[in-house]
Each structure stands twice: as C-alpha cells, then as structure tokens.
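J.: what shape does this take:
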Amino acid sequence: MMAVEAGSSRHTLAAYRNDLERAAEDAGVLGDANTEKLQQLGAKWSDLAPSTVARRSAALRRFYGFLIDDGLRKDDPSAALPRPRLERPLPRILDTAEVERMFAAAEDRAASGEPNGLRNLALLELLYGSGLRATELVSLPRVAVRPDQPFLMVRGKGSKDRLVPISTRAQAAVANWLEIAPGGRPWLFASGKSHLSRVRLFQIVRAMAADAGIAPERVSPHVLRHAFATHLLSGGTDLRVLQSLLGHADIATTQIYTHVDSARLVELVNTRHPLATRNRQPPR
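T.: This next block holds a predicted model:
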C-alpha cells in the first residue's frame, strides 16, 4: 500500500519496515496486538529518543489504519500507543562568512581545472544557491540546468515536482562541469553505473568544509540547505515564499527558520512597524 497507493520512496519504505520490525520485537505479532500490548511499549521504549518513539508510533498508527481500511481488523488499538512531547530542534547552520570561506576554497580548486574541483563547486552552488535536498541534487538529470532557463524542475518528497530558481553563478559552475563531465550518462552527477550517492555527497561536503578550515562535523548537505533558508529569511524573504522554495508541505516545518538573530528582529520592528515613523511628542 505504501509503495503503490501512497507512492512512498524507497527510503520511506525502508524506514517504515525498520520501525515495524522493531515494534514487532517488543509487541509480538502486530496484526494481533491488543491495547494492553501496545500500552506496554511506552515502558519498553523509555530509553529511546522521543523522536524515535514518535516515529515508531506513527508507523504503527498507519499500519493499523491500513488493517481497518482493508477489513483485516475491526478495532483500532493505536490509541494506546505512546505520544511523546516533541520540541523541534533548531537547525544547525553556517553564518555567511563561513559559507563564503567554503566558496573561496572551492573556487580555488575549480580554478586549477581539476575535474573534481569543478564538480564540487557545481554541487556547492546548487546546495546553497537553490536549497536542494541531497537526494534531489544527486538525482538531477544531465539536462536539468539550461542556459536559457533560470529555474530547475525538481522532484521532491512524495514525488512532488516544484520549480526552484537557479542563480547565474550556479549555471556557470554547472556549464563548466559539463564541459569535462563524462558523456553518455543521464545524470548531471554520474558515478559508476548510477548517480552520485547521498553518502558520497556527504563526504564531499565535509571535505570542502575541511578545506575552508571549518570543522567537518558541523557541515552536511542539509546544513547548507538550512543556511540557504535562514539567510534568505534574515534577508527579508516571505515565509510562504520560503516554504515553496524548500518544498515543504506544511508551513509549520518552514517556521523553524524564524530563529533569526535578535538584532535583525529589532531592526525590523524599528523600521517596518507603523509607529516607527510616528513623531514622538515630549511629555508635558
């Protein structure tokens, strides 16, 4: 059902399979589990992170919903599943100076004409310049970036397509990479018999961070996506626009980027609020 009807990706399918298998280890045969069995999961999962408990509970709720919809079960015991309180963590980001250092180091390597240097600069331009997810980036087709089109068509989560703007810098970096990239492959960043893997992209990004003198453990493809979003928001981008650029189904997900620094918030209040331009009358 998840694969055919919901159209879930293989990563989502693997995550659901893992969560259901771990739950079965604690609750027995899931199709036969009753309310009492599910109530015991809270104690058995007490050592797990709240996010892990929430994810497993969500997988089970969907599983029992499927059983009921298909007439395989009449009662729904999922109300007994634990519901941990979650606080969404703030994303890790880089400041603009650190991003500039990464670009300077990547541009120096690309200037030598080294193939990997040209490829890595194109990867960095697309990650930070367009805010792509790792999977979206590595699976881009070879013809995704065109000189006459300032947008990319990206297939994101849930197989949903969206338009993403691409900067002239990124277009130039991709064009330079394509001049030397191996031909006859359908992907922009081909590797072996397929495209560059997410794991390899992770390694490349960390290596670029190290080149720039930044602790590699602080940087990942998703950290660059966070930096893209945060820097746009602090520059005045509307939250709804940012939601569209990032491909978030729910604006609540986008709201994690509202952690702009207090100085920026004070500046906005002092310059944009209607009372900011009102002349203050001296007290009598």
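
J.: make it CA atoms for all contacts and neighbour counts henceforth
T.: Fine.

J.: quick one, helices of the stretch 1-150 of the chain?
T.: 10-27, 35-39, 41-44, 50-69, 96-111, 115-130, 134-138 (DSSP state H, counting those that start in this stretch).

J.: reformat those as TSV; add distance to Val269 and mean neighbour count.
T.: Formatted as TSV, those follow (distance: least, C-alpha to C-alpha, whole Å; neighbours: other C-alpha atoms under 10 Å):
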stretch	distance to Val269	mean neighbour count
helix 10-27	42	15
helix 35-39	49	16
helix 41-44	45	14
helix 50-69	35	17
helix 96-111	23	16
helix 115-130	28	22
helix 134-138	36	20
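
J.: can you redo these as a markdown table with distance to Leu265?
T.: Output for those, formatted as a markdown table (distance: least, C-alpha to C-alpha, whole Å):
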| stretch | distance to Leu265 |
| --- | --- |
| helix 10-27 | 37 |
| helix 35-39 | 45 |
| helix 41-44 | 41 |
| helix 50-69 | 30 |
| helix 96-111 | 18 |
| helix 115-130 | 23 |
| helix 134-138 | 31 |
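
J.: of these, which is nearest Val223?
T.: With C-alpha to C-alpha as the criterion, Val223 lies closest to helix 115-130 of the helices of the stretch 1-150 of the chain, at 9.2 Å.

J.: one more, for comparison:
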Amino acid sequence: MSQTTDAERAIDTYHQYKEKQSASTAREYRRHVRRFRDYLEDHTEATLWDCHSGHAEDFYQWMKDDKQYAPSSVRVAHASLGDFYSTLETFGTDGRRGFPEVSVSQDPTEHATPERLDGMHKSSKKDVEGGDKPLSSEEVAELIENVPTPTVRNELICRMLYQTGMRRSELVRVKLDHIDQERNHIAVYGKKTEDPRDVWYQSSLNWHLNRWIESERPAVFNAEDSDYLFPTRRQERMDEQTVTDVVTTAAENASLQEVVYRGKPPEGEVESDTGRAINRVGAHTLRKSFGVHFINDGGDISFLADLLGHDDIETTKENYLKYSTKDLQNSVRRHGPSI
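T.: Here you go, the predicted structure:
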C-alpha cells in the first residue's frame, strides 16, 4: 500500500474515530491534518510519517503568512496535528481500530509550537486580560460538584489535576503502578519521557482513588487489559481531549465558563461571533490554579517549578507570580537583611 493511500486511510479513520466524540471537531481536525499533508507534498520531501518539528513550524508560518490565517486558527491546526499523532501512537503501531499499521518517526508537534512565530502571542489567552486567570478554591470546588457523568471518574480527574498540577497529557499516562498511596505520591511521565518527575497529593484523594480503582474502574470494558488508571471502553487509556471535555463541561455546568476570544469564523462567514470559541476554563486552568494557590499558601517558587516540570524557573515566575496575592514587597521587608 502506498504512503499516499496510507495517509488518506489514516486521516479518514481518525475522522471516524473523532466523530464519535464531536462531529464538528472531527471535521475541523481532519481539515487541518489534510492541509498539513498537502503542504508536505507541495513544499517538502517529507511525509506524515517522517516529518519533524521543523516541518510543523514551517507549516504554521505558511498558514499565517501565505494563507493569512488568524493566530487562533494556527493554534487549532497545532492542536489538530497533536491529537492526530497521539491517536496514531495509540492505534497505528499495530494497526488497530481500522488504522493502517504505520511507523511514525516522531510526533512533529512535540517540540514545535506556534508561539515561537512572530505575532502569535498577541491572540493567546495569556495576553487577553484575565484570559489565563486561575480559579479560586471555591470555584474549583464548584466545578468538581458539577462534573458530567461518569461522576466518580470525572471527579477524580479534576481533583488529580488540581492537587498535583499535572498536565492533561501526563494524567492520561498515569498507570496504576505509578501511584504510591502510602506516600501519597505519583511518578509522572510526559510524552515519550523515560524519567518521571515526582508529585504528591493530599491524603483526602486516596478515598476517591480507591472508589474509582476498586468499584468503578473494573466495570470499564478494557480495564482488565490496561495498566492505565483511566482506561476507556474503546482503548487502553483515555485521550487528552476527553480530559479537556470533562473540565470544560463541568465549568459550563457550574456557570464558570466564559469565552476569552474567538478564532477565525468558518469559511464564508464574516461575523466575529461565529468563530471557534476559546474558553477561559480548560484542563490547564486547574494546573494554573494549583500553582497559584501553592504560592499563595507560602510555597517556594523553586519547589513549584520542580512540581510543574518546568526546566526554567523563569517560566514559573512569568506564568504564576502575576496572579499571586502573596505580598512580595512585605515579605522582603519582613524577612530581608537590614545591613
């Protein structure tokens, strides 16, 4: 079977898989993956299977400069490709669920980011006032009380994100043997990382873990054959998008959701209110809330950087100190040297 046929089959199968979750998202994601495939064919010697992060970033630049797509559309393209390659990693290795058996040398989105392109930062949530603002502890509690069904699983998802500061990509990769309930500790593995980092949680989480692991998880169709904490009836571990859907739906149910800005309207439409909504509350909001609440309660910024898995502490300072209510000036006056 040719690479072209393999690519089209993979894209069509991916669309069918995503369509079960959301028909509109499936169409949009397929459109971006096809656009990337066509870009590779027209502008490079690479294919979907052997392209790398340089190809992805060149594609984002081409979308922005040559095709005049808005930054928000470029970000959706990045999310689409990331989800496509994550799904291929799950099913394409051994050709399950109708996917062709393909070998992908690397996920080209793993080390590529639209944010490195000139002008992309202007429409990010960070630069819209209050766009990446964390939730208060009361709002987190309200969100958890309003999770969609299955409530036991989805409550645990939200509690784990908030108590540990994990990324959604890390949460879906947690295995049962990564959890040490005696120490309230989890070994966290990111995408394609061999060495974990350590996170800890409050002992109150163990009750929710046990309720899921002992009572609810065994009823999931693939549970017996999965090592992961969150298997689903379709596969051995949950998709990252499912985590986002759980949090955003809970936020909507709790009346906490708000649109920060809108992306490019669909083709043929010009109204600004028809573009894809970029919401304030998502899975990353619980990670942000963990970090800010940690600092506000007196936690050390360098410890937080380690807990969040930041390589550069400046990243932690830039993203978390601006929403801290901890009075740094008074802290220096109180604890700083006087000579």
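
J.: can you map out the helices along the second structure?
T.: In the second structure, the helices defined using DSSP state H lie at 3-19, 23-43, 53-65, 71-91, 137-145, 151-164, 168-171, 205-210, 240-253, 283-296, 301-308, 313-320, 328-335.

J.: so the first one aligns onto which residues of the first structure?
T.: Residue correspondence for helix 3-19 of the second structure in the first structure, counting by TM-score structural alignment: none.

J.: and that helix, how far out from the chain middle?
T.: Centroid separation between helix 3-19 of the second structure and its chain, computed with C-alpha atoms, centre = their mean, to the nearest Å, is 22 Å.

J.: show me the contacts for the nearest residue to Gly42 of the first structure once chain neighbours are set aside.
T.: Spatial nearest neighbour of Gly42 of the first structure, chain neighbours left out: Pro82 (5.4 Å); criterion: C-alpha to C-alpha, 6 or more residues apart in numbering. Taking C-alpha atoms under 8 Å, 6 or more residues apart in numbering, we find Pro82 of the first structure in contact with Gln39, Leu41, Gly42, Val53, Ala54, Ser57.

J.: cool, and Arg225 of the first structure?
T.: Arg225 of the first structure makes contact with Leu127, Tyr128, Gly131, Leu132, Arg133, according to C-alpha under 8 Å, 6+ apart.

J.: farthest-apart pair in the residues you listed, please.
T.: The span of those, defined through C-alpha to C-alpha, is set by Tyr128 and Arg133 at 10.1 Å.

J.: doesn't Thr35 make contact with Ala27 of the first structure?
T.: No. Judged on C-alpha atoms under 8 Å, Ala27 of the first structure makes no contact with Thr35 at a distance of 10.5 Å.

J.: for the aligned partner of Ile301 of the second structure in the first structure, give its distance to Ile93 of the first structure.
T.: By TM-score structural alignment, Ile301 of the second structure lines up with Leu239 in the first structure. The gap separating Leu239 of the first structure from Ile93 of the first structure is 18 Å, by C-alpha to C-alpha, to the nearest Å.

J.: same check, this time on Asp161 of the first structure
T.: According to C-alpha to C-alpha, Asp161 of the first structure and Ile93 of the first structure sit 26 Å apart.

J.: between those two, who's got more neighbours?
T.: The residue with more neighbours, out of Asp161 of the first structure and Ile93, is Ile93; 21 against 13, by other C-alpha atoms under 10 Å.

J.: check contacts around the more buried one.
T.: By C-alpha under 8 Å, 6+ apart, the contact list for Ile93 of the first structure reads Val223, Leu224, His226, Ala227, Thr230.

J.: can you find the partner of it in the second structure?
T.: In the second structure, the residue matched to Ile93 of the first structure (TM-score structural alignment) is Lys133.

J.: having no further points to raise, I will conclude here.
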